[in-house]
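>>> build me a model from this:
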Amino acid sequence: MSQTDFDVIVIGGGPGGYVAALRAAQLKLSVAVVEAQHLGGICLNWGCIPTKALLRASEINHLLHDLPAYGFKAEGVSFDFKKIIARSRAVSKQLASGVAHLLKKAKVPVFNGFGKLDGTSANGRRKVLVTKDGANPTTLTAQHVILATGARARVLPGLEPDGKFVWSYKEALVPEELPKRLVVIGSGAIGTEFASFYRNMGSDVTLVEVADRILPVEDEEISQLARKAFEKQGIRVLTGAKVGALQKTATEVTIPVTLNDKTDTLVADRVISAVGIVGNVENIGLEGTKIQVDRTHVVTDALCRTGEPGVYAIGDLAGAPWLAHKASHEAVMCIEAIAGRAVHPIDPTKIPGCTYCRPQIASVGYTEAKAKDAGYKVRVGKFPLLANGKALAMGEPDGLIKTVFDAATGELLGAHMIGAEVTEMIQGYVIARTAELTEAELAETIFPHPTISESMHEAVLAAYDGALHF
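Modelled structure (predicted):
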């Protein structure tokens, strides 16, 4: 007879849910995962991973068309778009299968179906109903339940994805052909990554943003540099723009855009709607509980506890920042708290953010403006990649490393980067934030030469008038 009573039940098998289950198993807690669609969640199947596979292909395409700059010559360069998409799907499938293997290895049972809270059992343990394909539900019980149901694309009136002309991120990942004209609405990480991919594959791309700048959560200076880089690549960027109701014909879409009280009309073959996400709070049994929902996200305390005893929420369901690594860290913290271990609440200013467009963008901590708004007197250091030998050697001179320090204590308040491979380098500043290092320790750190990461050192020195190579 299969087990139905556990210490912990996790509803959702994404980067928050499956990590929670694996850590629970390591700590000898009996745990089960309930997953309705696919292990690995949106991240592995329809988000982080497949987009990176596509972006890698687009980077290769860009390089193949920039060969003369490196002394090479090739004629008749072409690509098989269907194979590019197929490779992306294969990478996702491989990783999702890996998650299934890890759970099996850890002896974590996976119940396929929709999980829903259903009050408590006679002995006071939480009940979870698992339903699949209309069959009679399976009842599971546990002392603790972790909600990790994730989020989905926000749909705005007039921008509803139709699977043909208007795409959400899912349709944008598996197109049958490359659109010649593409409009991307929304310039957060999802929107800019798709704009970058399709432009580097050859589409005519327009990026539309209602805010006054693209990538509005990033430091303003980084946003400006990103816009400059995108426009240099041929992406048309419209900010402070409002989109009206779309009009479709048999072959194209007309998009009215109001900018500075003047309405212009864009015509495209396809439109990508990337206007944010909403939490999956429906049909998971929140009714009749003390769990609060704020703007489609479950309200939790610093240790991921909801208002209902024994019920927790992690990842995108629990609100911003909507990042897979935040979900995984919350998962470990939550399980360790359940196991009685001492844990530290997550400080959002120590969570890195990465956008994998070209050029890449990465950041952690306060922007210069937010640091000032918080009352800090700041010292700011900047170092352009144009002055970095490795960046020049790679043919990637466009970029900037920017640091923000507390002028009073020398604490690193924030770091903001745009350029080649900065998503791989930001962790250095994240460690500095986590360890509460000051400019003194960072200045004394020896960075290897020649590397792009040397620019991180120079940006620290620049904040204290000590930059050596600029």
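
>>> okay, CA-based contacts and neighbour counts for the rest of this
OK.

>>> so which residues of the stretch 301-450 of the chain form helices?
Here the stretch 301-450 of the chain has its helices, by DSSP state H, counting those that start in this stretch, at 324-338, 368-373, 389-394, 422-434, 439-444.

>>> compare with the first, here's sequence two:
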Amino acid sequence: MTQAQYDLVVVGGGPGGYVAAIRAAQLGLKTALVEKAQLGGICLNWGCIPTKALLRSADVLRLVRDAGRFGVLTAAPQIDLAAMVERSRTVAAQLQGGVGYLMKKNKVTVLNGHARLAGRGKLSVTNADGVSTLAARHIILATGARARPLPGLTPDGDSVWSYREALVPKRVPQHLVVIGAGAIGIEFASFYHALGAKVSVIEMADRVLPVEDEEVSQYVGDVLRKQGMHLYTGSRILSSSKRRVGQTQEWTLQLDGKHKDSLTADVILTAAGIIGNVEELGLEGTAVKVERSHIVTDAYGATAEPGVYAIGDVAGAPWLAHKASHEAVICVEKIAGLAPHTLDITKIPACTYSHPQVASVGLTEAQARAGGRQVRVGKFPFAVNGKAIALGATAGFAKVVFDAASGELLGAHMVGEEVTEMIQGYTVARELETTEAELMATIFPHPTQSEAMHEAVLAAYERSLHM
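Prediction:
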């Protein structure tokens, strides 16, 4: 049965998909959204949001343990893992309900089921009620991505976890081995280490958080080691085997590379990248091109197949929710006949909610130099920032990279307490094409940690006032 003609049908209800549907509705397009699982997608249900809820529990735990330093006497805190998980799931459920409300508010038709291209301008939707057909002038694929599987280490909910299993643990591992030292791996490493697990991290690159500025990566690595984590950078798994010990599985991993070690662990968490969800979409027989599991698009999300678009994780890196949402707006506004600006990925901030946090936008110092730029670099440590000292949050620093000739802010990199909430200042500066002159003239409130951002700018021009 062919249903009413839509102007736009969005496949996938994550941060890219549901934002695309909302913006389309705002622009007067008759819109439907097809989601086979949960509105909000992986980010809201199994990624960004529930992860941050768990990490908040870890932050509270650390603060209570350290309460004596602030003159507050408490008993030794106890961990209620089930309550932590329940709170995390409740937060996700609340926001999922919020997305449903937004769909109703904007009069977006929501259909549950698996969508598949079924010829020019058509989609088939399969669910428990059978198969139906939707007709649309435009179709946006926002199907997201999933964890990259590793040979011999398929998540089983017991001794091998992906991010999904790590979000709903029934126990704290005795020894957790995290494979991959990107944002996801390091965030989970921080959470489980706070809960008392022995944590080891294996990373093929020569440093943790390898996409971040080298100074930041080095600093985070040093801090994590001081906290007691074991970091095996420049290493890979040569072989793996498991055996049952009592009620649990025990894994033995042989490492090669910089560290030729043997590790024994009861739980392995795989966090070594993602692959796009391009299967079973009916792409065969269309002009849509797929490279390395991601759909190829132009700057506005259009594929080589007329009327078919792709946004978000399925359309490639950077795999960030806020990137997907902005791509959604750009794509829909182009469909509606507006003239949106294309996305500049150097203006997309990245955040890692580890302990300490990491946030950045723009080029690293190495990237700027490799591009032939003459640069001016400024750094300022939180160790001499008044608010940070008062908070007992003196770890980390702010770093900025300017073009020496023009004063353009090329990049900004921060590590420390709540830097993920501060990076937006530099992100706005990048978007407005701010130079060092405007940033120097900006008045930052006192006392705040953000003053370190101002001082880093001054330091790049040898004008720092408090160091």
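
>>> got a TM-score for the pair?
For this chain pair, the superposition-based TM-score is 0.97 by TM-score structural alignment, normalised by the length of the second structure; 464 aligned residues with a CA RMSD of 1.3 Å.

>>> if I line the two up, what does Glu171 of the first structure land on in the second structure?
Per TM-score structural alignment, the equivalent position to Glu171 of the first structure in the second structure is Glu165.

>>> that match: which element?
helix 163-167 (DSSP states H and E).

>>> which helix or strand lies directly C-terminal to that helix?
Counting by DSSP H and E, the next helix or strand C-terminal to helix 163-167 of the second structure is strand 175-179.

>>> that next one packs against which elements?
helix 183-194, strand 198-203, strand 262-265, strand 267-270 (3 or more CA pairs under 8 Å, 6 or more residues apart in numbering; DSSP states H and E).

>>> out of these, which is the most enclosed?
Most buried of those, by mean neighbour count (mean count of other CA atoms under 10 Å): strand 267-270, with a mean of 25.

>>> what's that one aligned against in the first structure?
Using TM-score structural alignment, strand 267-270 of the second structure pairs with 270-273 in the first structure.

>>> any idea how many residues pack against Thr133 of the second structure?
18 (other CA atoms under 10 Å).

>>> matching it against the first structure, which residue comes up?
With TM-score structural alignment as the criterion, Thr133 of the second structure lines up with Thr139 in the first structure.

>>> that match contacts Val130, correct?
Yes - here Thr139 of the first structure reaches Val130: they are 6.4 Å apart, a contact under CA atoms under 8 Å.

>>> thinking again about what came up before, mind checking how far the match of Glu171 of the first structure is from Leu81 of the second structure?
Per CA to CA, to the nearest Å, Glu165 of the second structure is found 14 Å from Leu81 of the second structure.

>>> packed most tightly, which of the helices of the stretch 301-450 of the first structure would that be?
Scoring the helices of the stretch 301-450 of the first structure by mean count of other CA under 10 Å, the most buried comes out as helix 324-338, with a mean of 22.

>>> gap between that one and the chain center?
Here helix 324-338 of the first structure is found 17 Å from its chain centre; the criterion is CA atoms, centre = their mean, to the nearest Å.

>>> next: stretch 412-423 of the second structure.
Averaging C-alpha positions (CA atoms, centre = their mean) puts stretch 412-423 of the second structure 15 Å from its chain's average.

>>> same check, this time on stretch 208-219 of the first structure
How far stretch 208-219 of the first structure lies from its chain's middle: 16 Å, per CA atoms, centre = their mean.

>>> for stretch 424-433 of the first structure, same thing?
How far stretch 424-433 of the first structure lies from its chain's middle: 17 Å, per CA atoms, centre = their mean.

>>> and for stretch 67-81 of the first structure?
32 Å.

>>> what does stretch 261-277 of the second structure give?
17 Å.

>>> quick one: end-to-end length of it, please.
End-to-end distance for stretch 261-277 of the second structure, by CA to CA: 35 Å.

>>> did I read that right, Asp7 of the first structure in a strand?
Yes - according to DSSP: H, G, I helix; E, B strand; the rest coil, Asp7 of the first structure belongs to a strand.

>>> got the contact list for it?
29-31, 142-144 (CA atoms under 8 Å, 6 or more residues apart in numbering).

>>> among the residues you listed, which are in strands?
Among these, the members found in strands (DSSP state E) are 31, 142-144.

>>> what angle sits between the helix or strand harbouring Asp256 of the second structure and strand 198-203?
Assigned by DSSP H and E, Asp256 of the second structure falls within strand 248-257. Angle, strand 248-257 of the second structure to strand 198-203, by axes from the mean of the first three to the mean of the last three CA atoms, to 10 degrees: 40 degrees.

>>> okay, buried residues for strand 248-257 of the second structure please.
By neighbour count with 16 or more other CA atoms under 10 Å, strand 248-257 of the second structure contains the buried residues 250-251, 253-256.

>>> one step back: same list, the helices of the stretch 301-450 of the first structure, but as TSV with distance to His65 of the first structure please.
Output for those, formatted as TSV (distance: least, CA to CA, whole Å):
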stretch	distance to His65 of the first structure
helix 324-338	33
helix 368-373	37
helix 389-394	15
helix 422-434	23
helix 439-444	39
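
>>> wait, which of those helices is closest to Arg56 of the first structure?
Between Arg56 of the first structure and those, the shortest gap by CA to CA is with helix 422-434, which sits at 13.8 Å.
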